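In: quick one, fold the following:
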Amino acid sequence: MPTLAGIRIVEFGGIGPGPFAGMMLADHGAEVIRIERPGAALGPHAMARSRTIVGIDLKAADGIEQARALCRDADGIIEGFRPGVMERLGLGPEVLIGDNPRLVYGRMTGWGQDGPLSDAPGHDINYLAIAGLLDGIGVPGEPPVAPVNYVADFGGGGMLLAFGMVSALLAVKMGAPGQVVDAAMTDGSALLASMGWGFKAAGMWRDGPAANLLSGAAPFYRCYACADGRHVAVGAIEPQFYAALVAGLGEEGASQMDASLWPARIERFAAIFAARGRDEWIAHFAPDACVSPVLTFDEAAAHPHNLARGTFAGGAPAPAPRFSATPALAPVPPIWRET
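Out: Down below sits the predicted model:
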């Protein structure tokens, strides 16, 4: 049986991180019932998978009562509206936890339920900007680069909401009452930068893009363009891996951590990598050089390692993480159900 078998979650339809959290819970066995507007079109299949979907008009009094009835029998709910929307609908935590004192009420927002920006609109790039992460992503002399919407929406948002839901559900099982999980993408994004704050406390952090060892300043931890226009990712931090990297490049590798030498080495390594195609370099390097091809989605799905592990299934990423005794369910398309 999967880890969350027997748990019932009501998900109020939304986009981005809320559905991602619902997907994670459903992947691992929770029964996730998603409320959508009647006749609504579903979002991307991967994040709508393994759900039961019911069409309920939340603008109608009988629709509110239908939603409330579902929540009375649930272990948790997920909603991703702006602060105050659920309260105005008559489905706020005071009402739903009043109906069901063991209910875990998960709230997904960009800015959080309070604070000066709580009512402001925003997206992943805005939350990263305020959390201090965006400043360090990109190349010197250019504006910061938006890292798709992987970091705030899904890492700091949906992933943290899923963790919060499971934590609060476990607390209820141990005797705690139901409660609200306030998952804000700004908070979660800031948390993802904990190691950077550790470097800062140790005096080892510089503001700005490509200014630190893990952001592109080091010649042994960055990407390089190859002769065919494709790229390799180099992550040879430890001395033995760096030794394998420079040996493969035919270079001398003394004083790896002397940052004054890094700019010249980056130029030199870039010139060497530009002389061959990406796949030629991958075939050339020993595995312990920490040199990997930068793959497209389609290439990633066809990579031998990902095929061997079943990392992708049905045209999308497979459930993760993996459990030895309680494996996740195989993803299935969502099913509409009449209320």
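
In: all contacts plus neighbour counts: C-alpha atoms, from now on.
Out: Noted.

In: buried sites along stretch 317-329?
Out: Along stretch 317-329, the positions that meet the burial threshold by neighbour count (16 or more other Cα atoms under 10 Å) are 318-319, 327-329.

In: ah, wrong one, I meant stretch 155-170
Out: 155-166, 168-169.

In: helices - which of these land there?
Out: The helices in this structure, assigned by DSSP state H, contain 160-166, 168-169 from the buried residues of stretch 155-170.

In: out of the residues you listed, the closest to Pro219 would be?
Out: Leu160 (32.6 Å; Cα to Cα).

In: I'd like the structure of this one too, to check against the first:
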Amino acid sequence: MAGPLTGINIIEFAGLGPGPFCGMMLADQGATVTVLHRPGRPPDPRLALSRSRNLVEIDLKSAEGIETARKLAKKADGLIEGFRPGVMERLGLGPDALLSDNPKLVYGRMTGWGQYGSLAAAAGHDINYISLSGALHAFGRAGEKPTPPTNMVGDFGGGGMMLAFGMVSALLHAKTGGTGQVIDCAMTDGSAALMAMIFDFHNIGHWRDERGVNMLDTGAHFYDTYETSDDKFVSIGSIEPQFYAELRQVAGLEEDTDFDAQMDQRQWPALKEKLTTLFKTKTRSQWCDLMEGTDICFAPVLSLAEAKEHPHNVERQTFVDVGGMMQPAPVPRYSVTVSDPPTRPV
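Out: From the prediction side, this is the model:
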């Protein structure tokens, strides 16, 4: 694969979710990523999380399989594993063993709770990790229970993406004269880091520690989604005064002086009711005709199927065909080191 990571060799121990996502990110950027999987259990070739990989079947319950894994790690620049703490050590494939073989190896460890701490040995999922970090508490409507944003924040943002960042950082360190090292990537830590701005706002008194009452969590009338007359939805994010003024102008609200109180939180519920009624008067398509492409900060809320067909996404090739499956394209994009199109694993 061509890309900025061409020439980097990564060993990925097969797993679920955030580990494969990290492997996908590295492979998308040109790294050669070899997945070691259980006998008869190769990654599903239809999935984006499996793409652009080399597959090697290996039995980690056998001495021969362990020796094969160790030999591959000797020649690798990096390694990704997502087992519970201690599993790789019991297999004889822990960091001490593999770094003694290959002092430049970057050993990436993906877990929910981290390699140490009172919860390190416990089972868990994204919903639990973002609960502990304070993130889940912030997601949801006012007066309602916390709502997980699928598993974006723990598994993928705070997990897989954070590990990919850590891998590239440590690989750069090793390539510029440093040694290899272990990366302890915990989804609790990562999801807390993703909440940095919200913690900042709370620390300086600009964020109430409640759901659905703040500017960015659907508390504000000018930052929310609204249902249209055809039972679809649109989103607005008219925070800045000039964007808010354009919203009022296009929506016919210039003469309604109630909307002068944009930042008066006491007025937000009543203003939201007005906008709820207003957006129900037209279809989503009609609102798009009026607002899409303006500085209102507007977009239709598209389904998974619709997102692939939107003209902007089509123009940018945001989704690409990989073996007959439409998948999100590799990101980000580079001006010089253009990545090859992703492929099915082989």
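
In: quick one on the thing from earlier: closest one to Gly132 of the first structure out of the buried residues of stretch 155-170 of the first structure, please.
Out: Distance ranking of those against Gly132 of the first structure, using Cα to Cα, places Gly156 first at 13.0 Å.

In: which residue in the second structure lines up with Ala308 of the first structure?
Out: Structural alignment places Ala308 of the first structure opposite Glu315 in the second structure (criterion: TM-score structural alignment).

In: number of nearby residues for that match?
Out: Glu315 of the second structure has 10 neighbours, counted by other Cα atoms under 10 Å.

In: tell me the SS of it?
Out: Under the three-state scheme (DSSP: H, G, I helix; E, B strand; the rest coil), Glu315 of the second structure adopts helix.

In: please report how far it lies from Lys308 of the second structure.
Out: Separation of Glu315 of the second structure from Lys308 of the second structure (Cα to Cα, to the nearest Å): 11 Å.

In: can you check Asp96 of the second structure too?
Out: Here Asp96 of the second structure is placed at a distance of 46 Å from Lys308 of the second structure (Cα to Cα).

In: what about the two, which has more around it?
Out: For the pair Asp96 of the second structure and Lys308, the greater number of neighbours falls to Lys308 (19 against 14), based on other Cα under 10 Å.

In: contacting residues for that one?
Out: Each residue near Lys308 of the second structure by Cα atoms under 8 Å, 6 or more residues apart in numbering is listed here: 314, 318-319, 326.

In: what do you get for Leu172 of the second structure?
Out: Counting by Cα under 8 Å, 6+ apart, Leu172 of the second structure touches no other residue.

In: can I assume Gly196 of the first structure is in contact with Trp205?
Out: Yes - using Cα atoms under 8 Å, Gly196 of the first structure is in contact with Trp205, at 7.1 Å.

In: compare these two (neighbour count), which wins?
Out: Neighbours were tallied for Gly196 of the first structure and for Trp205 using other Cα under 10 Å; the higher tally belongs to Gly196 (18 against 15).

In: the second structure: which residue goes with that one?
Out: Using TM-score structural alignment as the criterion, Gly196 of the first structure maps onto Ile198 of the second structure.

In: with Gly141 of the first structure instead?
Out: Pairing criterion TM-score structural alignment: the partner of Gly141 of the first structure within the second structure is identified as Gly143.

In: how much space is there between the residue at the greatest distance from the centre of the first structure and Asp57 of the first structure?
Out: Among the residues of the first structure, the one whose C-alpha is farthest from the average of all C-alpha positions is Glu252, by Cα atoms, centre = their mean at 38.4 Å. According to Cα to Cα, Glu252 of the first structure and Asp57 of the first structure sit 68 Å apart.

In: cool, Glu238 of the first structure as well?
Out: When distance is defined by Cα to Cα, Glu238 of the first structure is 57 Å away from Asp57 of the first structure.

In: which one's more surrounded, the two?
Out: Set side by side, Glu238 of the first structure and Asp57 give different neighbour counts by other Cα under 10 Å, the larger being at Asp57 (16 against 12).

In: list the contacts for the equivalent of the more buried one over in the second structure?
Out: When the two structures are superposed using TM-score structural alignment, Asp57 of the first structure falls opposite Asp59 in the second structure. In this structure, Asp59 of the second structure makes contact with 37-39, 65-66, judged by Cα under 8 Å, 6+ apart.

In: and of the residues you listed, the nearest to Tyr226 of the second structure?
Out: Of the contacts of Asp59 of the second structure, the one sitting nearest to Tyr226 of the second structure (Cα to Cα) turns out to be His37, at 45.4 Å.

In: residue contacts, the closest one?
Out: His37 of the second structure makes contact with 13-14, 43, 55-59 under the criterion Cα under 8 Å, 6+ apart.

In: what's the distance between stretch 142-155 of the first structure and the middle of its chain?
Out: For stretch 142-155 of the first structure, the gap between its own C-alpha mean and the chain's C-alpha mean amounts to 11 Å (Cα atoms, centre = their mean, to the nearest Å).

In: quote the end-to-end distance of that stretch.
Out: The first residue of stretch 142-155 of the first structure is 25 Å away from its last residue (Cα to Cα).

In: one more: stretch 274-283 of the second structure?
Out: Length of stretch 274-283 of the second structure, first residue to last, Cα to Cα: 17 Å.

In: could you tell me which residues within it count as buried?
Out: Those would be 275-276, 278-280, 283, for stretch 274-283 of the second structure by 16+ other Cα under 10 Å.

In: again with stretch 85-103 of the second structure
Out: Within stretch 85-103 of the second structure, the residues scored as buried using 16+ other Cα under 10 Å are 85, 88, 92-95, 98-99, 102-103.

In: quick one: the strands in the stretch 51-200 of the second structure, in order.
Out: According to DSSP state E, counting those that start in this stretch, the stretch 51-200 of the second structure carries its strands in the segments 54-57, 78-81, 106-111, 181-186.

In: look up how far Leu275 of the second structure lies from Phe233 of the second structure.
Out: Counting by Cα to Cα, the gap from Phe233 of the second structure to Leu275 of the second structure is 13 Å.

In: could you do Ile8 of the second structure as well?
Out: As defined by Cα to Cα, Ile8 of the second structure lies at a distance of 52 Å from Leu275 of the second structure.
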